[in-house]
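>>> No sequence on hand, only this structure:
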């Protein structure tokens, strides 16, 4: 296990992202958010985009999981080798990329991408997976962190209300000891975070419920207006 990973066991990782066009869509703002969640106890943060990665990296002293979203359909989370290398060069401590079996924009397979990345990066790699098969395939490649990030966001599994606990339970039983299971996706409450951990997750990633005021406000607005 990579030395950056061991301290994450049983802890909270926070994804600090804002969507294009939103008031908080600014690298400096995301760095402030990252500093705030570190103060609250996050042991690592996930940052999107090269400028955000640089800004967050210069602000926090916990590991930064870097991604680069490019596009809105198909494979768009760090989708190509070029994106992967740019995320690494931006200073990410952990490289996260799409770990599904879908075709990638540059025509490379996940295996080919990971092999090339390993030639110049000795940090952990995280695969954002969508089902059991993609997770097991990523583990076979020696990818360090297996995330359930995309479960329910592809055609492979239907979305559920909250984290996909069934997927987490199955992966906890089937992943090899060399792979670390990370719960991510639709973790919207402390109770759901605890359930994800109980289902076998090594660590839990929370994003929207902590760092996206627009969504959080909408939840409360809907609760109030429909009461």
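Great, that's in hand. These figures come from a predicted structure and were not determined experimentally.

>>> contacts, neighbours, all on C-alpha from now
Will do.

>>> can you give me the helices for this protein?
Applying DSSP state H to the chain gives helices spanning 27-39, 50-57, 81-89, 110-118, 132-140, 165-174, 190-198, 208-211, 213-225.

>>> Out of these, which is the most enclosed?
Mean neighbour count (mean count of other C-alpha atoms under 10 Å) peaks for helix 50-57 among the helices of the chain, with a mean of 24.

>>> Distance to residue 157 for the helices of the chain - can I get that in JSON lines?
As requested, the helices of the chain are exported to JSON lines (distance: least, C-alpha to C-alpha, whole Å):
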{"stretch": "helix 27-39", "distance to residue 157": "31"}
{"stretch": "helix 50-57", "distance to residue 157": "30"}
{"stretch": "helix 81-89", "distance to residue 157": "26"}
{"stretch": "helix 110-118", "distance to residue 157": "20"}
{"stretch": "helix 132-140", "distance to residue 157": "10"}
{"stretch": "helix 165-174", "distance to residue 157": "9"}
{"stretch": "helix 190-198", "distance to residue 157": "17"}
{"stretch": "helix 208-211", "distance to residue 157": "21"}
{"stretch": "helix 213-225", "distance to residue 157": "24"}
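
>>> okay, pairing it with this:
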């Protein structure tokens, strides 16, 4: 799938994230079961799937034949970043057939001493035709990733870095709006979109598309949200 084909397919749409990492209820060590979540997401009309791990990229592409935004979550010593932090993960995702590779483009410490700018340049030199999605947490990081030549900026990490934790459980609509206005590449709104009304509002900020994950594909998170509201009502 070309970049234009992918971007046309997702424009104005909701991408569904189907992920389960080790320690979560839907993570099964012996075999990926995320393809079942992706099957439901396809039936619901999503134009693409976002997923983590090589095995889930392979299984979901085989099951759905939808384009996949792939990433690998791994924590290396000395790295504050954990989403596709090194070239090994980029190599693996490319070999697995990920249509888009998502990586942490925050300005946090990288264990190999390189900057994220240098890492992006290395990826683009090795894979000139790769479609890169930059997961960022604030405006500065989004602008930086755009200037480094990424293809898509996602607000994925807003609220999940030490310097963006705000105490709110709302999506970062302001960040979505500013980046959509001030860059000339597609911005994907992602992060803490829990309800349909929030999804609509996120799209109204001017972003190209949105990603919703936990509110749809993480049953423990969904159940706990119900339980919290019940407890608060007493």
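Noted; the coordinates are in hand. Because the structure is a prediction, the values reported are computed rather than measured.

>>> that older thread, with respect to residue 7 of structure 1, which of the helices of structure 1 lies nearest?
Closest approach to residue 7 of structure 1 among those (C-alpha to C-alpha): helix 27-39, 14.2 Å.

>>> I'd like to know which elements the closest one is packed against.
Packed against helix 27-39 of structure 1 by the contact rule (3 or more C-alpha pairs under 8 Å, 6 or more residues apart in numbering; DSSP states H and E) you find strand 12-16, strand 44-48, helix 50-57.

>>> just the angle between the second one and helix 81-89, please?
With axes from the mean of the first three to the mean of the last three C-alpha atoms, to 10 degrees as the basis, strand 44-48 of structure 1 and helix 81-89 are set at 130 degrees to each other.

>>> Could you do the first one as well?
The directions of strand 12-16 of structure 1 and helix 81-89 differ by 110 degrees, with the same axes, to 10 degrees as the criterion.

>>> Tell me how far whatever residue of structure 1 lines up with residue 226 of structure 2 lies from residue 155 of structure 1.
Aligned counterpart of residue 226 of structure 2 in structure 1: residue 220 (TM-score structural alignment). Spatial separation of residue 220 of structure 1 from residue 155 of structure 1 under the definition C-alpha to C-alpha, to the nearest Å is 30 Å.

>>> Ok, residue 22 of structure 1 next?
28 Å.

>>> go on, residue 166 of structure 1?
In terms of C-alpha to C-alpha, residue 166 of structure 1 sits 17 Å off from residue 155 of structure 1.

>>> Residue 173 of structure 1 too?
Taking C-alpha to C-alpha, one finds residue 173 of structure 1 at 23 Å from residue 155 of structure 1.

>>> can you check residue 121 of structure 1 too?
32 Å.

>>> Over to residue 59 of structure 1?
37 Å.

>>> Also residue 100 of structure 1?
Residue 100 of structure 1 sits 11 Å away from residue 155 of structure 1, going by C-alpha to C-alpha.

>>> the more surrounded of those two?
Using other C-alpha atoms under 10 Å, the more surrounded residue of residue 100 of structure 1 and residue 155 is residue 100, with 25 against 10.

>>> how much space is there between the aligned residue in structure 2 for the more buried one and residue 232 of structure 2?
Aligned counterpart of residue 100 of structure 1 in structure 2: residue 106 (TM-score structural alignment). To residue 232 of structure 2, residue 106 of structure 2 is 35 Å away according to C-alpha to C-alpha.

>>> Residue 216 of structure 2 too?
23 Å.

>>> Over to residue 104 of structure 2?
Residue 104 of structure 2 is 35 Å from residue 232 of structure 2, by C-alpha to C-alpha.

>>> More neighbours: which of those two?
For residue 104 of structure 2 versus residue 232, neighbours defined as other C-alpha under 10 Å are more numerous around residue 104 (25 against 7).

>>> Show me the residue sitting in the middle of structure 2 in space.
residue 156 (5.7 Å; C-alpha atoms, centre = their mean).

>>> what's the counterpart of that residue in structure 1?
In structure 1, residue 156 of structure 2 lines up with residue 149, judged by TM-score structural alignment.

>>> you'd agree its match is up against residue 184?
Yes. Here residue 149 of structure 1 lies in contact with residue 184, judged by C-alpha atoms under 8 Å, at a distance of 4.6 Å.

>>> which residues touch the equivalent of residue 73 of structure 2 over in structure 1?
With TM-score structural alignment as the matching criterion, the partner of residue 73 of structure 2 in structure 1 is residue 69. With contacts defined as C-alpha atoms under 8 Å, 6 or more residues apart in numbering, residue 69 of structure 1 is in contact with 48-49, 76-79.

>>> mind checking how far residue 69 of structure 1 is from residue 21 of structure 1?
Distance from residue 69 of structure 1 to residue 21 of structure 1, counting by C-alpha to C-alpha: 15 Å.

>>> for residue 194 of structure 1, same thing?
Residue 194 of structure 1 is 33 Å from residue 21 of structure 1, by C-alpha to C-alpha.

>>> Now do the contacts for residue 128 of structure 2.
Shown in contact with residue 128 of structure 2 (C-alpha under 8 Å, 6+ apart): no residues.
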